[in-house]
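> with the input below, show me the fold.
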Amino acid sequence: MNLETFGRTIVLAFGLTVSLFKGANAETLKIGVIAPLTGGGAPWGMAAAEAPKILAAEINAKGGLDVGGKKYQIEVIAYDDQYKAADSVAAYNRLLNQDGVKYMIVQTSTAALALKQNVEDDKVLALTAAATSKAFDANTKYMFRIVSPPSDYISALIPWVKEHYKGARIAVLNPNDETGWDQKQISEKVFKKSGYEILTNDLYERSQKDFQPIFTKIIDMKPDVIDLGSTPPSTAGLMIRQARELGYKGLFLKTGGAGPKEIVAGAGSEAAAGMISMLYIDPTNDGYRRIAAAYKKSVGQEPNEMLGPLYDGVNVLLQAIQKAGDVRDTAKVAAAFAQALPMKSVQGDMLTLGGKATIGVDQQVMSVTYVGEIKNGQPVVVGKVK
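Here you go, the predicted structure:
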């Protein structure tokens, strides 16, 4: 099943929900997802839809999730928000009011910002992979981030790249939205502190397909490195291919939103060779390979690596529900995150609860960030930062 076909089968919105209803002899825990299942962000959205399904299948095969002595079979519902705030809100309202959902995966920064206040007002427990720090403040109680964002790992990633790869003249590109604005501001400070000369720090529209005018200008500046920031993977592949066609021979860097397989698919292995990016997973890790195989069996394609942290995030949520002992009380479940963590990730790394230093509240699963280089069309881990 390809991405387009899968997207059409899912309907409109995307979110993670938990609603309860009596079956014949069992209760069901519904998990919903709000994410882009179509368009440039589809690889991330597909990972968000499939990760809870994989975990649910594992738990259901063992009889269900045990909460306070009751067994719950887990069912996942996913909706496509097309990376649009209005569609995210529509999906949220459908999950909350029609499906009775009280637990949601709200995948993107766009969705998290659109739903931030709704989540708190309705006491819906939401997981997000949002990069923007604006999704959180000191009063946030019900939204949890499932990956370390650029504000946490980028201060270690950029100096690591500067130490291990040549070049000090850099051009930076990001999408013109909340994700890109945050990435632009955060990375600019660290690039300068690490000794890079920033030639340009531009924004582009997500709908853009022709990047030749941008790269013609950038190549004339003679950069050693081009950072594609939080650009979606498929778009990054297109950008790399167009830049190479114009004669750029320097290093490509991607400091946010990893997706090397999609990048290679768009750029070609020769054009993408040598690109450095942050990675959420080690593709050779046995734990990750197990869930990646389950994804491929279901969808028919290799997953985006966001599958790893999304699987971990849902696992933390379910363990917090077990610790709380009550699926209906989201306040108890939110408080129980501190009891569910620390825990090991699917790859064996230790996950902890943090975030206060950067977002003002401990509502974030702190994870390891890998550094990858594309070699022979494949991402190879060359470092690790935290």
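
> drop to CA atoms for contacts and neighbour counts, all remaining ones
Noted.

> which ones are touching the residue nearest to Leu3 when sequence neighbours are not counted?
Of all residues not flanking Leu3 in the chain, Thr38 sits nearest, at 7.0 Å (CA to CA, 6 or more residues apart in numbering). By CA atoms under 8 Å, 6 or more residues apart in numbering, the contact list for Thr38 reads 3-4, 7, 45, 80, 82.

> now the other sequence, so there's something to compare against:
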Amino acid sequence: MLLAGAAIGTSGALSRRVALAAGQELTLGVVGVLSGPAAQWGLALRGAVELVAAEANRDGLIKIDGAPCQVSVVAIDSKYTAEGAAAAANTMAGQGVKFIIGPIGSPELTGVKPIAKRNSMLVMGNGYAKDALSPQFPLVFHMGPGPSGWADPIIKIAKQKFGIKSVMLIAPNDQGGTDIASVDAEAYKKNGITAAEEYYQRGTTNFAPIVTRIMNAKPEAVDLASSPPGDAGIMVKQLRQAGFEGPIGRLGGPGYSEISRVAGGDAVLKDFYWYEPVFIDEKVQLIADEYKKLLGADRPENNLFFQWVSAARMVTKAIAKAGTISDTSKVAEALRALPVEDPNVGSGHWIGQDFFGINQELSFPFGVGLVTNGKLQPTIRVAAATGK
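Model prediction:
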């Protein structure tokens, strides 16, 4: 078990001894991918929760019946699979963990939800599947909006910048691709842009056939949706080599740096737009300073770290408000009633009712990245999506 915040100075150590003497300890469980090519995402998640635990211990945030409660963190590798995430959640349930931060992707969340429901565990997870949230899982929350929340404002910006009238969306032919690209397609259509979808087998290395189909369809723009950054970079390179001149988007999440590297640089990207989950300004950067001060290391490099910090803080605030580390229904009730605000990330909304049938999706301000004429532009700050 990782005891986050165990080394934050004399007062923190004293607080921990008092809390443990009183028998009060809250364990936050982290279920996330900690190995393999997607490990950067899981390390960002784990680092965020360790920081939030250290902040809670330093500030004496959580008290139960007036006694301080020490917060610790246990992390288990989900291996980015439904089976791995389910196994991690089962292990945590056996250890008495009642709060899970994570997982990161839709397959993992699918594996966690039934385990969490059976054991009354509160989950603050992520995943862009159409069924990521539902009234059948009232203890499952979402750390940030999926494309149903942010696709529309990004498309409006892209339409204004590039005058798009038609788009071809490309994504893998599994739930991680179809659930995102299909939602994006509807958002394009609502903005008066003709949208078509094309899917490929995940693991494909030869994109020449799909590039040929795109060129034959003659769309004005291409949206790579949730295609992995490596795949997206290859497709951008091959599209440009084939003579495609229109703008290219990626409404499936961050990944600009890797896409640009694989494609051959910003000059190859030419006109490119994408979703950044957090608009990083000076106030957000202060979280990195806090991490260095409390944990004695540089923060994880993936920018999802900042989004997970804001989400984990909401959970610890709800636990403090509810005054219980065991009654997750009471904590969920407190969480729903909290205003969506973070001292660094800003203010937002609870959304999700229109799309999922339940208002349990956090929505904070976010960013839209742009490359125009081969030059990286300042990120555009967008107000928190309302999901309507």
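
> for the contacts of Thr38 of the first structure, which one is nearest Leu127 of the first structure?
Distance to Leu127 of the first structure, by CA to CA, is smallest for Gly45 among those, at 13.4 Å.

> is there a quick PyMOL command that grabs whichever of the contacts of Thr38 of the first structure are buried?
Command for PyMOL that selects the buried part of these, burial taken from 16 or more other CA atoms under 10 Å:
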select buried, resi 3+7+45+80+82
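
> let's have the contacts of Thr38 of the first structure in JSON lines, adding distance to Glu197 of the first structure.
JSON lines is the format used below for the contacts of Thr38 of the first structure (distance: CA to CA, whole Å):
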{"residue": "Leu3", "distance to Glu197 of the first structure": "40"}
{"residue": "Glu4", "distance to Glu197 of the first structure": "41"}
{"residue": "Gly7", "distance to Glu197 of the first structure": "42"}
{"residue": "Gly45", "distance to Glu197 of the first structure": "35"}
{"residue": "Asp80", "distance to Glu197 of the first structure": "40"}
{"residue": "Gln82", "distance to Glu197 of the first structure": "36"}
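
> so which of the contacts of Thr38 of the first structure sit within helices?
When DSSP state H defines the helices, the subset of the contacts of Thr38 of the first structure inside them is 3-4, 7, 45.

> in the residues you listed, find the pair that's most separated.
Taking CA to CA, the two most distant members of those are Glu4 and Gly45; they sit 12.2 Å apart.

> now the residue most central in space within the first structure: how far from Ile34 of the first structure?
Closest residue to the average C-alpha location of the first structure: Ala129 at 4.4 Å, with CA atoms, centre = their mean. With distances taken as CA to CA, to the nearest Å, Ala129 of the first structure is found 11 Å from Ile34 of the first structure.

> cool, and Pro175 of the first structure?
In terms of CA to CA, Pro175 of the first structure sits 21 Å off from Ile34 of the first structure.

> for the stretch 1-150 of the first structure, which segments are assigned as helices?
3-10, 42-61, 85-93, 109-122, 150-164 (DSSP state H, counting those that start in this stretch).

> for Thr352 of the first structure, find the nearest of those helices.
helix 150-164 (13.4 Å).

> find me the equivalent region of the closest one in the second structure.
Under TM-score structural alignment, helix 150-164 of the first structure corresponds to residues 147-161 of the second structure.

> what are the contacting residues of that stretch?
With CA under 8 Å, 6+ apart as the test, stretch 147-161 of the second structure has contacts from 128, 164-165, 180, 183-184, 187-188, 191, 251-252, 273-275, 351, 355, 363, 368, 382, 385-388.

> how far off centre is it?
Computed by CA atoms, centre = their mean, to the nearest Å, the separation of stretch 147-161 of the second structure from the middle of its chain amounts to 18 Å.

> pull out the buried residues from stretch 65-80 of the second structure.
68-80.

> how close does the match of helix 150-164 of the first structure sit to the first structure?
For stretch 147-161 of the second structure, the mean deviation from the first structure after alignment is 2.1 Å (mean CA distance after the TM-score superposition for the first structure).

> all strands for the stretch 251-386 of the first structure, in order.
Remark: strands assigned in the stretch 251-386 of the first structure by DSSP state E, counting those that start in this stretch are 251-254, 276-279, 343-344, 350-354, 364-366, 369-375, 378-385.

> contacting residues around the shortest one?
So that's strand 343-344 of the first structure. In this structure, residues lying in contact with strand 343-344 of the first structure by CA under 8 Å, 6+ apart are 350-352.

> which among these gets closest to Tyr142 of the first structure?
Of those, the one sitting nearest to Tyr142 of the first structure (CA to CA) turns out to be Thr352, at 17.3 Å.

> tally of neighbours for the closest one?
19 (other CA atoms under 10 Å).

> what of Gly256 of the first structure?
Neighbours of Gly256 of the first structure under the rule other CA under 10 Å: 26.

> touching, it and Ser277? I think so.
Yes. If you go by CA atoms under 8 Å, Gly256 of the first structure and Ser277 touch, sitting 7.5 Å apart.

> quick one: contacts for Ser269 of the first structure?
Ser269 of the first structure neighbours (CA under 8 Å, 6+ apart): 376-377.

> now do the same for Ile291 of the first structure: its match in the second structure.
Under TM-score structural alignment, Ile291 of the first structure pairs with Ile287 in the second structure.
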